[in-house]
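Colleague: my questions concern the predicted model and sequence given below.
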Amino acid sequence: MALATSHTTFGDLARDELAIEVTCPNCGHRRTIDGNAPGLRNRRIAGARFRCDQCGSVGLPSIGKQRRWTGRLAEHARKLR
């Protein structure tokens, strides 16, 4: 039986190549949180509050696989065609 991985800090998410993307329901601004940032690495996810940088509304977080630059570049190249 495999043990479940505990994701209690932002650094735990980054270690497992997961990221939190925060979306503002008011203006639609999106931002991916860098879990490797020194100020966030050891900070607990539970109870974290997210505010939009543009309008100040409460952000809605979602957790997903961290997208790599190669994937982003390939997606961008497809859109240019």
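Modeller: It's in. Just so it is clear, the model here is predicted, and its values are computed rather than measured.
Colleague: from here on, just use CA atoms for contacts and neighbour counts.
Modeller: Will do.
Colleague: skipping its backbone neighbours, what lies nearest the most centrally placed residue in the chain in space?
Modeller: Computing the C-alpha centroid of the chain and ranking residues by C-alpha atoms, centre = their mean puts residue 20 first, at 2.2 Å. Nearest residue to residue 20, sequence neighbours excluded (C-alpha to C-alpha, 6 or more residues apart in numbering): residue 63, at 4.6 Å.
Colleague: try this one side by side with the last:
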Amino acid sequence: MTQTAPPRTFADLEPAGLEMAVTCQKCGHWAVIDDKAPKLRNQRIAGRRYRCAQCGAIGLPSLGTRRLAKRLAER
């Protein structure tokens, strides 16, 4: 049984079928990170800080499957 390595950079998310969403602790704003953006492609996922675009509070990242995020976006 072989295990795949966990994604280390944003470029590793798409081949793994994952995407990252960030939820604001303060206002509840929710956003999906665009892992295809050239600025982020080679950036490491671990150790990053996320800030809410609306209120500036700390954002909590979570990994999920791409189809889950599409269903949530349709709501």
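Modeller: Ah, there it is. As the structure is a computational prediction, the values presented were derived from the model and not from experiment.
Colleague: tm score of chain vs chain?
Modeller: In this superposition the chains share a TM-score of 0.84, using TM-score structural alignment, normalised by the length of structure 2; 74 aligned residues with a C-alpha RMSD of 2.0 Å.
Colleague: coming back round to it: wait, the residue nearest to the centre of structure 1 touches residue 60, no?
Modeller: No. Counting by C-alpha atoms under 8 Å, residue 20 of structure 1 stays clear of residue 60, with 9.8 Å between them.
Colleague: how many neighbouring residues does residue 23 of structure 1 have?
Modeller: When neighbours are counted by other C-alpha atoms under 10 Å, residue 23 of structure 1 registers 21.
Colleague: name the nearest residue to it, ignoring sequence neighbours.
Modeller: Nearest non-adjacent residue to residue 23 of structure 1, counting by C-alpha to C-alpha, 6+ apart: residue 30, 4.5 Å away.
Colleague: ditto for residue 16 of structure 2
Modeller: Per C-alpha to C-alpha, 6+ apart, closest to residue 16 of structure 2 is residue 7, 7.5 Å.
Colleague: in what helix or strand does that neighbour lie?
Modeller: Assigned by DSSP states H and E, residue 7 of structure 2 belongs to neither a helix nor a strand.
Colleague: follow-up on the earlier one: identify the residues contacting the residue nearest to the centre of structure 1.
Modeller: Counting by C-alpha atoms under 8 Å, 6 or more residues apart in numbering, residue 20 of structure 1 touches 32-34, 61-64.
Colleague: I appreciate the help and will end here.
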